[in-house]
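In: okay, predicted coordinates and the sequence, questions at the end:
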Amino acid sequence: MEKLLRTAGLFLVFLTFLEGVQLCFCMNSTLGCIEGERQALLKLKQSFQDNSSRLSSWTGKDCCKWEGVSCGNTGHVAKLDLSTSNGSLITDKSSYSYKSYDLYNSWKQVSAPEVDPCLVELKHLVYLDLSGNDFQGSRIPKFLGSLKHLRYLDLSYAGFGGMIPRQLGNLTSLRYLDLSCQEYVLSSSGGLYADNFQWATSLSSLHHLDLSCIDLGKALDVMQVLNTLPSLLHINLELCGIYHTHFPRGSFNTTFLARTNFLGLAYNMLSGPIPNALQNMTALRELDLSDNSFNSTVPLWLVNSKNLVRLRLRENSFNYIEGGLLSILDKVCSLKSLDLSFNYFQGDGVLGSNYGNSSRCLVYDLDFLDLRGSEIGGRIPNWFGQLK
């Protein structure tokens, strides 16, 4: 069910993205492709070791008909999709909440020691997906910043390493940016990192941002920069080495969170109370703070969003829930998934002081509740019977 909830959330974000992009990919364009762009694609093909033979269709004069290539109505290549996600993209709902590639499907990859600069000849690219391939620890090329028509860029799980180039900030039309990776990629290639986040300040059209598993430990300005991006809907910063010091002290009006519908901060180094900077999450559908070191009360303002359907707080050290569990459920009757497992709740007040049937929700939508290993005591209240 968690997988279905995540899939539905991502689908809504993708629909929003498609509304903004409004592209025309003419697979059977009568114009044919531009010869210079065809030659660039052939050079790109030559630079790859194609374990899957996925590029075997890259023959003939009309590159608009090649697998993974789509052209606009002018004949220019507008979309290049070399991803390996066909059948190999999985979600481990019992552990990591971010996507991961099945290692048994690594034969579907193309590999190269770096991305060939011939890619810059595709000046009209709007959509570029190189995810799931193996670029052997090479750096994300700076020349990608010259593809200024790009609205969709996915370089996830592609074996890149080193510092994220500031030139990505030149892609001011971007709606979708995914640079995420896996833990095994980090250990084998050194992984991606950023010392600051200033390069992202110009990405004002960005809807979807996934930087999970990228080292942002030194990028202390990440929250301030995110707050300058007015269009963000999906933010995944899981396993990024984020500490409380990444959140500004004192009053900090996180206006971007008023629009965000997914926020992932799991597997970081956050401790103490949940930062007050997260109070403005009024449009949120999914929140994941699991596998941190929070060690105080779960505040009731955490569920300020009436749209919240999934909340993960597992593997922390929370000791109390403000108003008890019933207060959370009553505030968000539409909540479908709640994971409080493996915390250190104290006393029998966590389940709520109300042992009657006076819940404000006539019916709960909750279909997943995990309280394992949370030290919860006391009798089971009658309102548990409403959880159908």
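Out: Now that the structure is in, tell me what you want to look at. Everything quoted here is computed from the prediction, not taken from an experiment. Numbers count the residues shown, from 1 in each chain.

In: C-alpha only now, for contacts and for neighbours.
Out: OK.

In: tell me how far Asn261 lies from Leu122.
Out: Here the distance between Asn261 and Leu122 works out to 33 Å (C-alpha to C-alpha, to the nearest Å).

In: quick one, which of these two is more surrounded?
Out: When Asn261 and Leu122 are compared on other C-alpha atoms under 10 Å, the one with more neighbours turns out to be Asn261, at 24 against 20.

In: here comes the other one, which I'd like you to weigh against the first:
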Amino acid sequence: MLDLQSDYWRYPEPATKYLEGEISSSLLGLQHLTYLDLSCNNFSGKPFPNFIGSLTRLQYLNLSYTNLARAIPQQFGNLSRLISLDLSWTYDLTEVMMLPSLIHLSLRGCGLSTLTTLQFLSFNASTSSQLLFLDLSENYDLMEVHNLDWLIHLLSLTHLDMSWVNLSQVVNWPNKVMMLPSLTHLSLSDCSLSTLMTSQLLSINASFSSQLLFLDLSENSFTCSTFHWLFNSTTSLVDLHLTYINGLHECSIPDAFGGLNSLRTLDLAGNMLVGGIPRSFWNLCSLDSLYLSSNDLSGNLYEFISNALGNNRFTGPLPESIGNLSNLKILDVANNYLTGVVYEAHFSNLNKLKTLSLGLNSLILRFGYNWVPPFQLDLSQIKWLQSQKNYTVLDISDAGISDIIPAWFWDFPLRLNYLAMYNNQLHGNLPDLSSSRLDEFAKIDLSANLFDGSIPHFPSNVSSLDLSNNRFSGSLSFLCELNTPTLLESLNISNNTPSGELLDCWTYIRDLVVLNLANNNFYGKIPDSMGSLVSVQLLHLSNNGLVGKIPASLKKCSKLITIDLRANNLSGTIPPWIGDSLPKLVILNLRSNQLYGSFPLSLCHLSYIQILDISSNKIKGTIPECISNLTAMSRTMDTISSAIYASNRRYSYIDHTSLVWKGREFEFKHSLGLVKVIDLSNNKLHGEIPEGITNLTELIALNLSRNNLSGLITPKIGLLRNLQFLDLSRNQLYGEIPMSISNLSFLSKIPTGTQIQSFDAFAFLENPKLCGSPLPNKCLDDLHPSYINTHGDKNQNVQENDDDRFITKGFYVAATLGFIGGFWGVCFISVLNIRSKMQDYYKFIDS
């Protein structure tokens, strides 16, 4: 046995190095070797060593996270005794062959593009029936899976992980999975599964669902009925993970838990579930881990408590019986509506408690003066930290601390996994933290302070780093000095003062889900290596000095939900691949750049888009009729009910963006999911406004102003009943404003000055040939309604009124003007209060 696995990813200290260079052929001298582990080292893209195929006694081989590349040599076929092979995160793998004795095969994140490279289609029972464990997860480009026909040979398979593999185009795949008679562990997280597919998987074959012990369907889509069915059918489940499911935001937790008496882990976090916790939870006697955070649950906690109930709407007191949970390690009930007093009895037996979060409730802590629980720390002093060595979470956020961090503070305990110090007045430079001892996937949040100087080095095993809203300067050079893949999933350096070009060194951060570099001083082109961020969901590069074209390499980032590139100097055309390669896009904000060309028809393929802002560019051509295909703007309940999230298994991040709303720029965050906007203003568009845009009935803002649009305003404009902001001004529209505009009851009517105008009128101004209410220039028919009768006779009514010398043309004009003045005078007074109420309303919604 030879185990040279590096611990660098877990404990990146100076004393913990990793192997690099080439794998030496001197290993051939170990002809009795059966176990070889070289994982978590860095071989810098070198090819697979041919000679390993000569170690014919090998039974266990682990080359994962070694940065090897290219094809596996044919000599690997000599490893006929190999039982376990782990090649996870071995980049650009082009070929893997099946070995007759293989039981365990892991190809996680290998960049596979087609399963033909696995030669599964040519397997027979003798070569594949032994396989028990197969991990193909995080192969983002693995689209061609041949209908999973290769599964029929894997009759002994017990564990199958295809998370983050797109199965949406695979026909009838649930039947293929259910043909595996021995399967007990199934992970299909983020596979773009629909409700129909999930229902097929779990309902067609009841015997299949009853044999499963582990099931993970997180980050897919299904309905409440499918959700309830799960708890009635999968009776043998021990672990069930259903986090961040699209479509459960109005579902309640089913009461039928009697059949899940074997369940030990239940994770329902991040689904916006409503209602209370069913009393049937009392029947889950085997349950030891329950995650319900980030939902919309309410009601009393009665005599039930779990270890993760934060960010809900629970009311009432904290149950005193919590003191009986002597094995409890995490108690998080923060951000609820709990009331009442917390006594010593609540905590007296919680000797194993490691994390306590009670914030954002209305609880009163009432302890005896001399009582000190074993986990209690005096947060009024920071000096105590110098003697503490066992804490795993440190949160001193929003504590009003104004100081320079002492040097000893950064000597963290080995298992620290969360450091939060945001929203204080901490200042000074940060030291080099690359040697700090942090747990794997640790999170650091130092945002909203006064830190300055250059951005320091951080450990490569940090998964979330938030340095936003400080005074950091310099460049992002610390990213380029990472010479091994990192665990970083969220990087937020927005609202600082770093400068320089965005360095072309993003290859080692391919797990990044959130990247926010907005509101800084970066310049130059967007580097091509950003296309290697195949997991990124939120990309914010706004308000910098970036130039050049939007790089085509970003088409590889197919998981993108938000692209915010506003307020730069980007040029070129809007890439057509945005509509073809980014199917999950919800926000596209390209405002205030130098983009030119026409409106790409492919943008009409963005069926999830809710915010489309390409204003203040140089876009020419017409608005395509296919804009009516942006169906998320016509659905009453969309994929997200109030906020837009980026998520994975370990955390979620609430997105935000800036929009111009009624002439002012606003930041939307918690209410972002309610906002559905099209802003094409200040371009060079011409032609008519397509009638199909009125199909987008959930639009709340439409801005087409400052273009060269012409033609009539469609009478169907009144179908946009949820419209709160409309601006068609400064175009070449003509004809009469349709009467259906009065159907837009949410449209603000706010006087803007002393003229007889309203906000409605402002929306149509500077269209010289446009007439009719609410514009002051009336159409001819409005001024002379009696001149034209139904037969087209212009003289008949004139002669009939000829004898009435007092009722002249001047009389009609004076009466009309008097009516208009009186009417709008009343409106001016009556709506003054409306404006302030509407402003208060929108502030309330966004808060």
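Out: Arrived safely, thanks for sending. All values derive from a computational prediction rather than experimental measurement.

In: and stretch 303-314 of the first structure, how far apart are its ends?
Out: Between the opening and closing residues of stretch 303-314 of the first structure there is a gap of 16 Å (C-alpha to C-alpha).

In: now do the buried residues in it.
Out: Residues of stretch 303-314 of the first structure classed as buried under the neighbour-count rule (16 or more other C-alpha atoms under 10 Å) are Val303, Asn304, Ser305, Lys306, Asn307, Leu308, Val309, Arg310, Leu311, Arg312, Leu313, Arg314.

In: kindly reformat these as CSV containing distance to Leu329 of the first structure and secondary structure.
Out: Putting those into CSV (distance: C-alpha to C-alpha, whole Å; DSSP: H, G, I helix; E, B strand; the rest coil) gives the following:
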residue, distance to Leu329 of the first structure, secondary structure
Val303, 9, helix
Asn304, 12, coil
Ser305, 12, coil
Lys306, 11, coil
Asn307, 13, coil
Leu308, 11, coil
Val309, 11, coil
Arg310, 12, strand
Leu311, 11, strand
Arg312, 14, strand
Leu313, 15, coil
Arg314, 17, coil
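
In: which parts of the stretch 1-150 of the first structure are helices?
Out: 2-21, 35-47 (DSSP state H, counting those that start in this stretch).

In: among the ones you listed, which comes closest to Gly385 of the first structure?
Out: Nearest to Gly385 of the first structure, of all those, is helix 2-21, at 22.1 Å by C-alpha to C-alpha.

In: how near is the spatially closest residue to Asp3 of the second structure that is not a sequence neighbour to Leu136 of the second structure?
Out: If you skip the residues right next to it in sequence, Asp3 of the second structure has Asp37 as its closest partner in space, 4.8 Å away by C-alpha to C-alpha, 6 or more residues apart in numbering. Applying C-alpha to C-alpha, one obtains 20 Å for the distance of Asp37 of the second structure from Leu136 of the second structure.

In: Gln211 of the second structure too?
Out: Relative to Leu136 of the second structure, Gln211 of the second structure is positioned 22 Å away (C-alpha to C-alpha).

In: higher neighbour count, the two?
Out: In terms of neighbours (other C-alpha under 10 Å), Leu136 is the more surrounded of Gln211 of the second structure and Leu136; the figures are 23 against 17.

In: and that one, what's its match in the first structure?
Out: The criterion is TM-score structural alignment: under it, Leu136 of the second structure has Leu179 as its aligned partner in the first structure.

In: so that match sits right up against Gly159, yeah?
Out: No - the pair Leu179 of the first structure and Gly159 does not pass the contact test of C-alpha atoms under 8 Å, sitting 10.2 Å apart.
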